[in-house]
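1. coordinates only, sequence not included:
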């Protein structure tokens, strides 16, 4: 009867969940510009009678539903920012319209991540409406600047201590227990500038970089049995010159390294530093560094963060995975698969802060960052009901003891 009642309550609020998602999409919130979205989320939480709603120094929104008893605490985590729309004319609908069409809410951020945000914000309210006990405190958070480095969750991991977290990136309502991380490395090659008509007068850093890139292809890759292989991909190149008839004195090569737990950032830097040293032509020099990002949030707070999302992996036998899979399977009356994400998420930052985490959210992840972005309303409602049941189960100390 508990699940049946929860399904009824969730279905009765279908239009409210869809409308909230639509209003969020109509509120553009690029990184550093999340203020209006934050105000909208806080207003909705207050309308849903959260026990407390506030913002922290960097602009993260935190809503609290207090537990009935002294149980486990849970964080439901999504981010408020989204990527740019790109060429508006390439969309079949206005990307900021939040148009509801054929059972979908359409527009930028529908999947990543305003649909999951809508489902999470409504989840504790649905639990209360259904009379489902919540044994410990539930924090529903909307964090800033995930798309550009994860500043919000990094800061939250320092200030908000919870027993576990559910990251709401899209997963088509399946359970996720891991993803590779990402670290952005800059390889710097230095030489001596000269006129291109007299190349022997200089030291051209292009030859050192060419040696390095050729050798990079042949580095051994570490593979994780669940997450797959690490990858390292040269992407951007910058020169300290804009004139095509001048040999530059410096080149900067950006490397996108998708990481697995078996290889630490320090090991990556040491490996690349050794490779760089072997690649240098006579008279050249260089260095390896992790890219640093200076981010300013909409509150005016400024933080320096490394361009590094740690990998996220929780053991399949961990109680959090077991409880979540059982709860979701019961919610949906079907066995819920446990998979991985192929992209980096804030779960890595939360796990690095000591918070056991899993992933679960509505939406087709292959539509994220595309001009076809849309999310199924039925999937959002189903997810909101499931989040509510997860809050019930995960806050119950007895579930962890079994």
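-> On my side now, so go ahead. Since we're looking at a predicted model, the values are computed, not measured. Numbering: from 1, shown residues only.
2. contacts, neighbours, all on C-alpha from now
-> OK.
3. what sits against residue 165?
-> 74, 75, 76, 77, 350, 355, 356, 357, 358 (C-alpha atoms under 8 Å, 6 or more residues apart in numbering).
4. which residues of the stretch 101-250 of the chain fall in helices?
-> Assigned by DSSP state H, counting those that start in this stretch, the helices in the stretch 101-250 of the chain fall at 115-129, 151-159, 205-216.
5. I'd like those helices as a markdown table, with distance to residue 169 and mean neighbour count appended.
-> A markdown table is the format used below for those (distance: least, C-alpha to C-alpha, whole Å; neighbours: other C-alpha atoms under 10 Å):
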| stretch | distance to residue 169 | mean neighbour count |
| --- | --- | --- |
| helix 115-129 | 7 | 27 |
| helix 151-159 | 13 | 20 |
| helix 205-216 | 32 | 18 |
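6. out of the ones you listed, which gets nearest to residue 308?
-> Evaluated with C-alpha to C-alpha, those place helix 151-159 nearest to residue 308, the distance being 10.6 Å.
7. not counting that closest one itself, show me its contacts.
-> Contacts for helix 151-159 (C-alpha under 8 Å, 6+ apart): 58-60, 143-146, 295, 303, 305, 346, 349-350, 353-355.
8. among those residues, which lie within helices?
-> Among the contacts of helix 151-159, the members falling in helices (DSSP state H) are 349, 350.
9. quick one: buried ones out of the contacts of helix 151-159?
-> Burial by neighbour count, 16 or more other C-alpha atoms under 10 Å: within the contacts of helix 151-159 this picks out 58-60, 143-146, 295, 305, 346, 349-350, 353, 355.
10. which one of those is nearest to residue 318?
-> residue 355 (12.9 Å).
11. and the comparison structure, right after this:
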């Protein structure tokens, strides 16, 4: 397998959420070229299986990426191989890790198999996790190895995130004839009260945006909407926090929902990305740490598909690439990092089989 060319082509396949088909086709072609049976499930997830007997370990990642933005801001074109690395949106988040998983499958094919390994590349991670939610419904493995970038450090979870909307109702009127029912004043008072709200330990709440509807600049709005970014630990009382936010002023406070679809699958998903935390003394985590020669697992600074997969089996995070480069115009992954991760994914799979 010419994995460098494959990664370059994957980065040139834009694969925004809901548009993962081209990238999925490239992975299917590569997996079949390795002699594996590969398929798309009903949601458009790519799946392949190596080995037959249990225990099963799943190498999991996602196909979709955020938009690359202005090409002029990138030092190299999408998919370019330069400075010992492959450049482009998705290099670390997370097509580089997916290719490293294929290298692991190639290595494991040449060894005695003490279990089976499933490759799973899901759709729509960036917008609520439809692909992983659907796949997890039918899988019951020993563990998932989730390949989000971690600079090849083992990870055991992350904080949760929610998008909270606060709507302030007013009266639409021409600005020259407007009355007192301007919701922007209510919004301003709410922000001042929010600044004084005591937050529980482990909770961060950040106002990020305001929109008005209908949106004309010479009209008082019928609705002013405040967007709040909420980050929270597993112990947080989310319902209690939302209740507190509703007491701060005349606002309708809620977590919005969105209809998502892929292939034959339809879901209504809240703007809520739950936290995940694998216990630090979990036997599989300890076995993985020993295999890598690492002392302690860390936590990702961002949310992942771990909560949806973790409802079925423990999730251990490990991926090549600097997570600080994700979603930036400097995103790239060193070739040596991909190769090293391929070896270590194989090592981790075998360590988990042995620990079962």
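-> Sure thing, it's come through. These figures come from a predicted structure and were not determined experimentally.
12. tm score of chain vs chain?
-> TM-score of the superposed chains, computed with TM-score structural alignment, normalised by the length of structure 2, equals 0.94; 356 aligned residues with a C-alpha RMSD of 1.8 Å.
13. re earlier: for the buried ones among the contacts of helix 151-159 of structure 1, work out which two are farthest apart.
-> Within those, 295 and 355 form the most distant pair, 23.8 Å apart (C-alpha to C-alpha).
14. ok so, going back, of the contacts of helix 151-159 of structure 1, which belong to strands?
-> Residues of those located in strands (DSSP state E): 143, 295, 303, 305.
15. just give me the mean distance for the longest helix along structure 1 relative to structure 2.
-> Looking across structure 1 with DSSP H, the single longest helix is helix 377-394. Following superposition, helix 377-394 of structure 1 is found to deviate from structure 2 by 0.9 Å on average (mean C-alpha distance after the TM-score superposition for structure 1).
16. turn the ones in strands among the contacts of helix 151-159 of structure 1 into CSV, including distance to residue 289 of structure 1.
-> As requested, those are exported to CSV (distance: C-alpha to C-alpha, whole Å):
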residue, distance to residue 289 of structure 1
143, 27
295, 18
303, 19
305, 13
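17. from those, which is closest to residue 185 of structure 1?
-> Of all these, residue 305 has the smallest distance to residue 185 of structure 1: 13.5 Å, by C-alpha to C-alpha.
18. counterpart of that closest one in structure 2?
-> In structure 2, residue 305 of structure 1 lines up with residue 269, judged by TM-score structural alignment.
19. about what we covered before: got the contacts of residue 165 of structure 1 as JSON lines, with distance to residue 15 of structure 1 columns?
-> Below are the contacts of residue 165 of structure 1 laid out as JSON lines (distance: C-alpha to C-alpha, whole Å):
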{"residue": "74", "distance to residue 15 of structure 1": "26"}
{"residue": "75", "distance to residue 15 of structure 1": "25"}
{"residue": "76", "distance to residue 15 of structure 1": "22"}
{"residue": "77", "distance to residue 15 of structure 1": "23"}
{"residue": "350", "distance to residue 15 of structure 1": "32"}
{"residue": "355", "distance to residue 15 of structure 1": "34"}
{"residue": "356", "distance to residue 15 of structure 1": "33"}
{"residue": "357", "distance to residue 15 of structure 1": "30"}
{"residue": "358", "distance to residue 15 of structure 1": "28"}
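20. which of the residues you listed are retained in structure 2?
-> Checking the contacts of residue 165 of structure 1 against structure 2 (both residues aligned by TM-score structural alignment, their matches' C-alpha atoms under 8 Å), the contacts still present are 74, 75, 76, 77, 350, 355, 356, 357, 358.
21. ok, the residue nearest to residue 43 of structure 2 when sequence neighbours are not counted - how many residues close by?
-> Leaving aside its chain neighbours, residue 43 of structure 2 sits nearest to residue 263 (4.7 Å; criterion: C-alpha to C-alpha, 6 or more residues apart in numbering). A total of 12 residues lie near residue 263 of structure 2 under the criterion other C-alpha atoms under 10 Å.
22. ok, back up a step: buried subset of the kept ones among the contacts of residue 165 of structure 1?
-> Buried, going by 16+ other C-alpha under 10 Å: 74, 75, 76, 77, 350, 355, 356, 357, 358, out of these.
23. for the helix or strand containing the fourth one, packing partners?
-> So that's residue 77 of structure 1. Residue 77 of structure 1 belongs to strand 74-79 when elements are defined using DSSP states H and E. In terms of contacts (3 or more C-alpha pairs under 8 Å, 6 or more residues apart in numbering; DSSP states H and E), strand 74-79 of structure 1 is packed against helix 115-129, strand 138-143, strand 164-167.
24. just send those back as TSV, with distance to residue 177 of structure 1 too.
-> TSV is the format used below for these (distance: least, C-alpha to C-alpha, whole Å):
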stretch	distance to residue 177 of structure 1
helix 115-129	17
strand 138-143	20
strand 164-167	10
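25. what do we get in structure 1 for residue 254 of structure 2?
-> Using TM-score structural alignment, residue 254 of structure 2 pairs with residue 289 in structure 1.
26. which residues are in contact with the residue nearest to that match when sequence neighbours are not counted?
-> Computed as C-alpha to C-alpha, 6+ apart, the closest residue to residue 289 of structure 1 that is not its neighbour in sequence is residue 186, at 5.4 Å. Residue 186 of structure 1 sits next to 252, 253, 254, 255, 288, 289, 290, 291 when contact means C-alpha under 8 Å, 6+ apart.
27. at 10 Å instead, please
-> 234, 236-237, 251-256, 269, 272, 287-292 (C-alpha atoms under 10 Å, 6 or more residues apart in numbering).
28. out of those, which sit inside helices?
-> Short answer: the contacts of residue 186 of structure 1 in helices (DSSP H) are 269, 272.
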